[in-house]
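> Next comes the sequence, and after it the predicted model I'd like to discuss.
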Amino acid sequence: MTMPVPPGRRHGRIVRHYGVEVRLAFDDGDFLTVRVKRNSGHVVGDRVCWHGDRLERLERRTLLQRQDPFGKVRSLAANLDGLGIVLAPQPTTPVAFIERVLVAARSAAIAPFLLVNKADLAGSAVLAQQLRQQFGDTQPLLLVSALSGAGLTPLRDLLATLGCCALAGQSGVGKSALLNALCPGLDLQVGELAEGGQGGHTSSVSTLVDLASGGSLIDTPGFRDFAPVQIASAELPGWFPGFAELLHQRACRFRDCRHRQEPGCVIRQALADGSLSAERYGRYLALLDELEAAEQRQRGW
């Protein structure tokens, strides 16, 4: 039950966003739902100050954003410490999606980790092994099941260690089901896979929940594509999976190397000797082209 909120300046955070309303959880334990403009810019996880009838957003430590297919920047969650990329045997998630979310998290100083959900389904162990081969041990990988509860204890321990985390992933991989399993009684809507193995959008709002075992978790709406924003094209190699590890071992001849045709390029050498796959290199070039095109548009070229 929501308690009456006394007047004056009060600090808290946004724990739910309804589009034109947000739910505030004050530091003293009270809650309040207030109206906001649809394009207010507030997101779940924001620290805020409420005074009178005014909602003031405080400085953010981190901000997770993505660019949608129409070029619009979408802010997903604020003040995150960790980001769980949820995957499943069905529906399958393109490798490019995982790489792009990893870039977005790393460049925003948010620690990423991989969650293979639906461990009770055939193919989950194989998927986990493939991910370890593709992404190494640069981020944690957990095999879990929202249905059976397998792997939830290590996940709770990781969330408690990190702090405030969000779950991101394509529709249908089971983000809401995982949140329900971690927080009994929450009862978020969970959808079924449509014909063809594609997930439906069941989460239309973001929700922040404090976990009894420590830390907090944000459920975000599912999406089928992800383009990182607010990262300069020149910075991309330092965040891109597989590239950062190679460049940490040895530097290219030129500091501003874009890894296309420049001489003395460590990445091109790795491509030639087979230690970097042509498929990953092609996905890097595709994202690099997108970032460079966006920069040109911003300059008015």
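Structure's in. What do you need?
> Only C-alpha atoms from now on, for both contacts and neighbour counts.
Noted.
> for this structure, longest helix please?
helix 278-299 (DSSP state H).
> and that helix, what does it pack onto?
If contacts are counted by 3 or more Cα pairs under 8 Å, 6 or more residues apart in numbering; DSSP states H and E, helix 278-299 sits against no helix or strand.
> I would like the residues contacting that helix, please.
In this structure, residues lying in contact with helix 278-299 by Cα atoms under 8 Å, 6 or more residues apart in numbering are Ala96, Ile231, Ala232, Ser233, Leu236, Phe240, Leu271.
> Comparison target below:
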Amino acid sequence: MESQRLKIKKKGVIVAHHGVAVDILFESGERQMVQVKKRSGHVVGDDVVVSDKLLTRLPRRTELCRRDSRGSIRIVGANLDVLGVVVAPLPRPPFGYIDQAIVTARGAALIPVLVINKCDLEGSEILVAELTATYTGIMDIFVMSAVTGEGLAALELFLGQEFRSFFVGITGVGKSSLLNAICPTLDLRVGELYEAGSRGCNTTTVSTLHALPGGGELVDTPGFNEFGLVDISPEDLAGYFPGFESAMAGRCRFRDCRHRTEPECAVAKLVMSGKIAKERYTTYLEILDQLEAGEARFKSRR
């Protein structure tokens, strides 16, 4: 009888990853901590089956990957629907950060949305105006304050569409404050900005998945500054790049055009006419350089 009890299969989802153990929420509502190897490959959002103390991961619908500073590929979330890009007037997003996030989302078949937090800060309207002018029509934009609650209802309504969302943003933009505002019972610790350089303390050390009161789920994970794009080729970059949609509807002279100096390039024409901002085109070229460098390193190892 005891042997039969241990072999019962229980299906659940990983709701927290602690490095050498994962916290699983089963369909019955029961939770269980299961030990795993340090580099087991399991991530928050994975659907799993536990049987006889064995953990089996089920196929993923989607997965979000990033390349770390050492060049290793790391999966940071599974079975996601939405990538929420959180920015704030302090600290301001690094140049090209939002565009890289959009490319990452589109490459992973996720819906990108922009969340501009800390709109209660003095001067925040400058960043709001800049980003609204740049990204309206490219993705949904939510302007809000986790402190005052302004704009929170619209974001909650969006997340409540049974989406599983993953928030990213550089340290200090208020992701934990935002999550506390959406689900106050979580009581995540919030860090203060350092005065020197206006950098934030990263307060999240464990990746976790939370069910939201209004529906949907949200992943809270340690902040990181760079995406390190993966699974996107230099040839495919323009197809994912925000603001290039109209150019992709046109036709470049060469099928493998990378939109640098090739003749009769549809992207170059839009840049020259001002329909694509030069700053955005510069970001595209910088990301293209990264992808081409990665491609060259890969070929040199073969």
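That came through, no problem. What you see is a predicted model, and the numbers here were worked out from it, not measured in a lab.
> What would you report as the TM-score here?
Comparison of the two superposed chains (TM-score structural alignment, normalised by the length of structure 1) gives a TM-score of 0.94, and 296 aligned residues with a Cα RMSD of 1.5 Å.
> and which of the contacts of helix 278-299 of structure 1 is nearest Leu80 of structure 1?
Ile231 (17.6 Å; Cα to Cα).
> quick one: which of the contacts of helix 278-299 of structure 1 has the most company?
The most crowded member of the contacts of helix 278-299 of structure 1, judged by other Cα atoms under 10 Å, is Phe240 (22 neighbours).
> my guess is that one meets Ala104, correct?
No. Under the criterion of Cα atoms under 8 Å, Phe240 of structure 1 makes no contact with Ala104, lying 9.4 Å away.
> Quick one: the strands in the stretch 1-150 of structure 1, in order.
10-17, 21-26, 31-35, 47-51, 54-57, 63-67, 73-78, 82-87, 111-116, 141-143 (DSSP state E, counting those that start in this stretch).
> Using JSON lines, lay out those strands together with distance to Gln296 of structure 1 and mean neighbour count.
Putting the strands of the stretch 1-150 of structure 1 into JSON lines (distance: least, Cα to Cα, whole Å; neighbours: other Cα atoms under 10 Å) gives the following:
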{"stretch": "strand 10-17", "distance to Gln296 of structure 1": "34", "mean neighbour count": "21"}
{"stretch": "strand 21-26", "distance to Gln296 of structure 1": "36", "mean neighbour count": "20"}
{"stretch": "strand 31-35", "distance to Gln296 of structure 1": "38", "mean neighbour count": "16"}
{"stretch": "strand 47-51", "distance to Gln296 of structure 1": "34", "mean neighbour count": "19"}
{"stretch": "strand 54-57", "distance to Gln296 of structure 1": "31", "mean neighbour count": "16"}
{"stretch": "strand 63-67", "distance to Gln296 of structure 1": "16", "mean neighbour count": "20"}
{"stretch": "strand 73-78", "distance to Gln296 of structure 1": "17", "mean neighbour count": "19"}
{"stretch": "strand 82-87", "distance to Gln296 of structure 1": "30", "mean neighbour count": "26"}
{"stretch": "strand 111-116", "distance to Gln296 of structure 1": "29", "mean neighbour count": "23"}
{"stretch": "strand 141-143", "distance to Gln296 of structure 1": "37", "mean neighbour count": "21"}
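> any idea how far Gly84 of structure 1 is from Val101 of structure 1?
From Gly84 of structure 1 across to Val101 of structure 1, the span is 10 Å (Cα to Cα, to the nearest Å).
> Now check Ser107 of structure 1 against structure 2: what is it aligned to?
Aligning on TM-score structural alignment places Ser107 of structure 1 opposite Gly107 in structure 2.
> Compute the number of surrounding residues for its match.
Applying other Cα under 10 Å, we find 20 residues neighbouring Gly107 of structure 2.
> Look up the closest residue to Leu63 of structure 1, ignoring the ones flanking it.
Closest residue to Leu63 of structure 1 apart from its sequence neighbours, by Cα to Cα, 6 or more residues apart in numbering: Ala78 at 4.5 Å.
> Mean distance of the longest helix of structure 1 to its aligned residues in structure 2, please.
In this overlay with structure 2, the average offset of helix 278-299 of structure 1 from its partner residues is 1.7 Å by mean Cα distance after the TM-score superposition for structure 1.
> ok, and for that helix, which residues are buried?
Within helix 278-299 of structure 1, the residues scored as buried using 16 or more other Cα atoms under 10 Å are Arg280, Tyr281, Arg283, Tyr284, Leu287, Leu288, Leu291, Ala294.
> Quick check: the two most widely separated of these?
Greatest spacing in the buried residues of helix 278-299 of structure 1, by Cα to Cα: Arg280 and Ala294 (21.4 Å).
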